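1. Got a predicted structure plus its sequence, pasted below:
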Amino acid sequence: MNPIVRWFHQLGSPPVFDRFARRWAPWAFALALTTLGVGLYGALFVVPADYQQGDSFRILYIHVPSAWMSLMVFAVMAGYGAIALIWRIKLCEILAMACAPIGAAFTVITLATGSIWGRPMWGAWWSWDPRLTTELILLFLYLGVIGLYGAIEDRRAAARAASLLAIVGVALLPVIRYSVVWWDSLHQGQTIRVFGESTIDASMAWPLVWTVIATKFWFVGSLLARARADNLRREAGKDWVRRLVAPAAGGVA
C-alpha cells in the first residue's frame, strides 16, 4: 500500500487522530497569528490610503479573506460529508460537522465587515444586494447544518443528515461567486484573480496575501481542535481516552 494512503487509513483511527490534532493544532494557530500580524501591520501602517475610498478600504483585508473562507469551508464540509455518506468513515463525519461553526463564524465576519464598509460607501448598513443576500442565505445554511446535527440524538445519524444538507447547499456557492456578474449589484466586481491579472495595485495586494494565508491556518487549527473535542466525546469510555484523561485527573486530585 502507498505510504500516503496507509497514513490516511491510520489517521482514521480515533487515537491516532487525537495525537495528530493535539500535536498540530497549536502550530496552526501560531502560524495563523503570525501571518495575520504581518498582514494587518501592512494593511494598517504600510499600504497607502485608496484614492477613492480613503482609509475605509482597509477593512477589506479582513472582509475579503473571510468571504473566501465562508465559501471554501462550506465546500470542504460538503466534501467531508460526501465521503462520510459514501464510505461511512466516522472521522469524516466529525470533520464535516466541525467545519460548520467555523464557516458560520467566517460568514458572520463577512457580513459584519461588509456592512461596516457599506455604510460610508453606499450610505446604508444593509441593502438587499445579490451578493449580500446570497451570503446571508449561506449563513442560514450553516446554521441549518448546525441545528440539524444538534437535533438528532444519534451522532452518526445526525452527521449523515446534516452532511446531506451540506451537499445540497453546495449549489449556492457558484451563485454567490457569480452574483455580481449575473445581476445588477452595488457590490464591486472582482478585483483579485488567482488566474489572470488583478486590478488591485501590487503595493496594496501583499498584505492581503498574508491575511488570506492566516485564515487558512486558522481554519486548520480550529478544525483540528473542534474535531478532536468531538472525537473525544464520541470515544468517551474507551480505554485510550481513560488513559489520556487519567494523568490530568491525577494532577487535579
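-> Yep, that arrived.
2. from here on, contacts and neighbour counts on C-alpha atoms
-> OK.
3. For residue 18, see how far away residue 240 is.
-> Using Cα to Cα, to the nearest Å, residue 240 is found at 10 Å from residue 18.
4. Give me the more crowded residue out of those two.
-> Neighbour tally, residue 240 and residue 18, criterion other Cα atoms under 10 Å: the higher count belongs to residue 18, 20 against 14.
5. That one: which element?
-> Assigned by DSSP states H and E, residue 18 falls within helix 14-41.
6. What residues of that helix count as buried?
-> In terms of neighbour count (16 or more other Cα atoms under 10 Å), helix 14-41 has its buried residues at 14-15, 17-18, 21, 25-26, 28-33, 35-40.
7. Following element in sequence after it, please.
-> Later in the chain than helix 14-41, the nearest helix or strand by DSSP H and E is helix 60-87.
8. Tell me which other helices or strands that next one touches.
-> helix 90-122, helix 155-169, helix 202-234 (3 or more Cα pairs under 8 Å, 6 or more residues apart in numbering; DSSP states H and E).
9. What residues sit buried inside it?
-> Those would be 60-71, 73-85, for helix 60-87 by 16+ other Cα under 10 Å.
10. Repeat that for stretch 96-110.
-> Result for stretch 96-110 [16+ other Cα under 10 Å]: buried residues 96-104, 106-110.
11. export the residues you listed to a markdown table and tack on distance to residue 9?
-> A markdown table is the format used below for the buried residues of stretch 96-110 (distance: Cα to Cα, whole Å):
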| residue | distance to residue 9 |
| --- | --- |
| 96 | 17 |
| 97 | 20 |
| 98 | 20 |
| 99 | 21 |
| 100 | 24 |
| 101 | 26 |
| 102 | 25 |
| 103 | 26 |
| 104 | 29 |
| 106 | 30 |
| 107 | 32 |
| 108 | 35 |
| 109 | 35 |
| 110 | 36 |
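12. for these, which one is nearest residue 149?
-> Nearest to residue 149, judged by Cα to Cα, of these is residue 97 at 7.6 Å.
13. and here's the other structure:
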Amino acid sequence: MFGPTLDRLAAPKFFYPFAGRLLPWLGWLAAGLLLLGAGWGLGVAPADYQQGDSYRIMFIHVPAAWLSMLTYMVMAGGAFVFLVWRMKLADMLAKCCAPLGAAFTALTLVTGSLWGKPMWGTWWAWDARLTSELVLLFLYLGLIALRGAIDEPQRAGRATALLALVGVVNIPIIHFSVEWWNTLHQPASLTRMAGPAIHPAMLTPLLLMIAGFTVYFAAVLLQRMRCEILEREQQARWLTELDAP
C-alpha cells in the first residue's frame, strides 16, 4: 500500500515520502478526534459532583501528561537504536521528540497548576508527582541545550542519547509516585486494576482527547522529522531527484 517495507523505511530516502503520504491522514484524524473530544468534554459531559466545572481542565491536562511521558519513551527508544545500530533516522527521531516533549510537559504543569489552585488552594506544591514532572521538563530542556552545544551531529547524538537513557528512570517515578508516596495528587483513575474510576460520560471524551493528542503528536513528529531530513540530507542526490512536497 505504502511502497517500501519497514526495513527500508529506516533510510531517510524512503521515510521522507512515506511520511509525506501519511501526514494528511494523521492531520485530519487528529483534528476530528480533538474537535469531537473537546466538544463532548466541554459542552456535553456533566459537571463533577465535587469539583463542578473546574474538572474539565482534565481534558487537556491528562492527555498532555500522557504525552509528556510517551514522548520521552519514544525519544529514549530512538536514542537506544542510535547508540546500538548507529541509525541516523533514529537520532533524528530523538532530536525531534525533545521540543515536543518539553511543550507537553510544560502544558501539563501549567494546567495542573490551574487545576490545583481551586482544588488544593495553591498554584504549586512540592508534591511527588509535580516534582518528578518538573524534573522531566528539566530533562527535556537539558537535552535540547546539550544538543545545541555540540556542533558535530554524531557526537551530539551520542551525548544526548546517553542522557536520554539515564533519564528514563524518571518515567516510572512519575507514574507510580501517587502509589509510592502520600501525595496531594489524586491516585490513578484510568489505569487501575479494577478499571477506570471515571463515569462513562466523562471517560469517553477523555479517551477521545487522549487519542487526539497522540495522533497529533505523531503528525507533528513526522513533519519535524521531514524537516530534519531536509536539513541533514540537503546535499544527497536522492533528495534533488525526489518529486515530493
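-> Ah, there it is. Everything quoted here is computed from the prediction, not taken from an experiment.
14. quick one: stretch 99-118 of structure 1 aligns where in structure 2?
-> Per the alignment by TM-score structural alignment, stretch 99-118 of structure 1 matches residues 97-116 in structure 2.
15. I meant stretch 147-154 of structure 1, not that one.
-> Under the criterion TM-score structural alignment, stretch 147-154 of structure 1 matches residues 145-152.
16. Go through the matching stretch and flag the buried ones.
-> Judged by neighbour count using 16+ other Cα under 10 Å, the buried positions of stretch 145-152 of structure 2 are residue 147.
17. neighbouring contacts of that stretch?
-> Defining contact as Cα atoms under 8 Å, 6 or more residues apart in numbering, one finds that stretch 145-152 of structure 2 is touched by 156-157, 159-160.
18. one step back: I would like the range of structure 2 that aligns with the helix holding residue 18 of structure 1, please.
-> Under the criterion TM-score structural alignment, helix 14-41 of structure 1 matches residues 12-39.
19. in the superposition, what's the average offset of the matching stretch relative to structure 1?
-> Aligned to structure 1 and superposed, stretch 12-39 of structure 2 gives a mean residue distance of 1.1 Å (mean Cα distance after the TM-score superposition for structure 1).
20. what distance separates that stretch from the centre of its chain?
-> 15 Å (Cα atoms, centre = their mean, to the nearest Å).
21. Could you do stretch 243-253 of structure 1 as well?
-> Stretch 243-253 of structure 1 sits 33 Å away from the centroid of its parent chain (Cα atoms, centre = their mean).
22. And for stretch 128-141 of structure 2?
-> In this view, stretch 128-141 of structure 2 has its centroid 14 Å away from the chain centroid, taken as Cα atoms, centre = their mean.
23. Could you export the helices and strands packed on helix 60-87 of structure 1 as TSV, including distance to residue 189 of structure 1?
-> TSV is the format used below for the helices and strands packed on helix 60-87 of structure 1 (distance: least, Cα to Cα, whole Å):
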stretch	distance to residue 189 of structure 1
helix 90-122	14
helix 155-169	24
helix 202-234	16
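24. out of those helices, nearest to residue 128 of structure 1?
-> For residue 128 of structure 1, the closest of those is helix 90-122, at 11.5 Å, according to Cα to Cα.
25. Quick check: next helix or strand after the closest one?
-> Next element after helix 90-122 of structure 1 (DSSP H and E): helix 130-151.
26. just checking, what residue in structure 2 corresponds to residue 136 of structure 1?
-> In structure 2, residue 136 of structure 1 lands on residue 134 (TM-score structural alignment).
27. Would you mind getting the angle between the helix holding residue 18 of structure 1 and helix 60-87?
-> Helix 14-41 of structure 1 and helix 60-87 are oriented at 160 degrees to each other (axes from the mean of the first three to the mean of the last three Cα atoms, to 10 degrees).
28. now for helix 14-41 of structure 1, which elements pack on it?
-> Other helices and strands packing on helix 14-41 of structure 1, by 3+ Cα pairs under 8 Å, 6+ apart, are helix 3-11, helix 202-234.
29. Packed most tightly, which of the ones you listed would that be?
-> helix 202-234 (a mean of 20; mean count of other Cα atoms under 10 Å).
30. so how far is residue 54 of structure 2 from residue 140 of structure 2?
-> Distance, residue 140 of structure 2 to residue 54 of structure 2, by Cα to Cα: 29 Å.
31. To which residue of structure 1 is residue 176 of structure 2 aligned?
-> Per TM-score structural alignment, residue 176 of structure 2 is aligned with residue 178.
32. Next: residue 75 of structure 2.
-> By TM-score structural alignment, residue 75 of structure 2 lines up with residue 77.
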